[in-house]
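1. Structure for the following, please:
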Amino acid sequence: MDLDPDLAALRALGGFFVLRTAGAPAVRPPALAQAYAHHGEEVYADSITFRVHAVADRIHASELRVSASVAQQAFAARLWSIALGCAVLYGSVPDLDPRLLHWDAAVSAPDDLWLAEVRPRPADAESVADLVVRGHLEHFTAVLHARYGVAEGLLWGNAGSALAGAARELERWARGAGTDAGARAQALAAELFTHPRLAATGTLTGSAFRRRSCCLYYRVPGGGVCGDCCFTRAPWSSPGAASG
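-> Below is the predicted model:
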């Protein structure tokens, strides 16, 4: 099935999978290429910095590296959800070039993304990784590591966790819809985990993923460890243990 201009098939999958395409917003949010290229030092100088501070306020995080991690994992989940959803439902994916993909960092969750033009690209693992990993996550990771000192291994662990989560959600939806989209999503995810950036992030067994790092959510007031965390309980006695 060819990509339609509205990517309407994604709507059935839920908010993390939906990508706005039709019509320019009244106020067009900046393209992600601008955020990746910005090197200003003001607190709200660009979308990424704004998002990290907004998330910190929302989750009451006292450490910006924690809100940076939470923001990045949510953003990665959006990208993987869109890419995997299109891959298994359409057999192709839209070009997610940072110059075409716009991000409204002020919207809470899921991240509000708008694609200026739908250009079909192949849905094989290499092409999807090129769009998501090279096109976005390498830039996002570099910014957060440089500005907030978040360990790169932690951030790539977030990316792996988000990929596994998107595949599981597709599998859950497919079971209810009576399609084989879930199996195709898991097969694509398994192939994506062979990418050098993702291979060391954890272990994927079927749809279950166990990461080798911690996203630091346990440091959020009232937070704890996630289901795929490397820890079985919050490491309160050694706060620095989850930094990598």
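2. going forward, measure contacts and count neighbours with C-alpha atoms only.
-> Fine.
3. Distance check, the residue nearest in space to the middle of the chain against A177.
-> By CA atoms, centre = their mean, the chain has its centre lying nearest to A76, at 0.8 Å. Distance, A76 to A177, by CA to CA, to the nearest Å: 25 Å.
4. Repeat that for A31.
-> Distance from A31 to A177, by CA to CA: 34 Å.
5. in this structure, which spans are helices?
-> For the chain, the helices defined by DSSP state H occupy 32-37, 47-59, 64-90, 125-129, 138-148, 152-177, 181-192.
6. Here is the second sequence; please produce its structure so I can put it next to the first one:
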Amino acid sequence: MVLLLFVDLDPELAALRPLGGFFVLRTGGAPHGPLPTLAQAYENPATEVYGNSLTFRVRVVADRLQAPELRIAASIAQQALAARLWSVALGCAALYDRIPDLDPRMLHWDADRSAPDDLWLAEVRPLPADALAETVLHGHLEPLNAALVSHYRMSTGLLRGNAASALAGAARELDRWARARGRTEVATRARALTAELFADPLLAGTGTFTGTSFRRRSCCLYYRVPGGGVCGDCCFTQPPGSSRNAASG
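-> Next up is the predicted model:
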């Protein structure tokens, strides 16, 4: 039997700090002044092409990666944001047995920065760990996906595949961190929570999750970025058209 040793959910989410990267979440006031919330980012991006933080983020990603189409940048931006949300929520659930209320109206976003400085939670209010799906999938990823589908004509299946890939990546990193430190109870808890999330109807058809390994049934389009390739969990084993290009070259 594995003994689960949880700590209290503290106002600074200090237990996440040793994990680093996408797991860290700033709390309290944003140090760079007022920032828009994620709730504002999900609202009507089509009517605020230059003022909405979501469309701004997509353009930032497009410029940084030299993406040939905005929908490619939109896919990559969405997967990165999904990875941030899953990492914070899953990390807290595994370490605290609680998650912070990530209400989009309390979660502020600096769309010009990268993790971990991009998100600030105004107030830490604890929720039970079984609120993971409601908090991240329904509270964030569905409205985010709806905004991207509406504005960039994205595929819902692609975006849900991105969400699943981001979840699997967060689970894999958390498992690796926990096992390296002998925290087998954290690794076990994280795998169990992740398996439950993959049973949700919004993620169930996105790919195959076994242990900490995931193979998705869609592609995030990263291979279309200059110098890009296929990701480790991609449905493709090589970029589409690469074999034909090699033969013709």
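7. if we can go back for a sec, which one's more surrounded, A31 and A177 of the first structure?
-> Counted by other CA atoms under 10 Å, A31 of the first structure and A177 do not tie: A31 has more neighbours, with 21 against 12.
8. So the equivalent of that one over in the second structure versus G227 of the second structure, what's the distance?
-> Aligning on TM-score structural alignment places A31 of the first structure opposite T37 in the second structure. According to CA to CA, T37 of the second structure and G227 of the second structure sit 33 Å apart.
9. Same check on A192 of the second structure?
-> Here A192 of the second structure is placed at a distance of 36 Å from G227 of the second structure (CA to CA).
10. The two: who's more crowded?
-> A192 (14 against 9).
11. Touching stretch 197-207 of the first structure from outside, list them.
-> Stretch 197-207 of the first structure is contacted by residues 133, 153, 156-157, 159-160, 164, 167-168, 186, 190, 192-193, 209-213 when judged by CA atoms under 8 Å, 6 or more residues apart in numbering.
12. And A77 of the second structure, what's its match in the first structure?
-> Per TM-score structural alignment, A77 of the second structure is aligned with A71.
13. Same question for R176 of the second structure.
-> Counting by TM-score structural alignment, R176 of the second structure lines up with R172 in the first structure.
14. Next up, the contacts around that match.
-> G182 are the contacts of R172 of the first structure under CA under 8 Å, 6+ apart.
15. With L9 of the second structure instead?
-> L9 of the second structure neighbours (CA under 8 Å, 6+ apart): 92, 96, 98-100, 126.
16. One more pass at 10 Å, please.
-> By CA atoms under 10 Å, 6 or more residues apart in numbering, the contact list for L9 of the second structure reads 15, 92-93, 95-100, 124-127.
17. Tell me how many other residues crowd the counterpart of R210 of the first structure in the second structure.
-> Counting by TM-score structural alignment, R210 of the first structure lines up with R215 in the second structure. For R215 of the second structure, the tally of surrounding residues (other CA under 10 Å) stands at 20.
18. ditto for R59 of the second structure
-> Neighbour number of R59 of the second structure under other CA under 10 Å is 23.
19. what does it align to in the first structure?
-> Checking with TM-score structural alignment, R59 of the second structure has H53 as its match.
20. how close does its match get to V66 of the first structure?
-> Taking CA to CA as the measure, H53 of the first structure falls 10 Å from V66 of the first structure.
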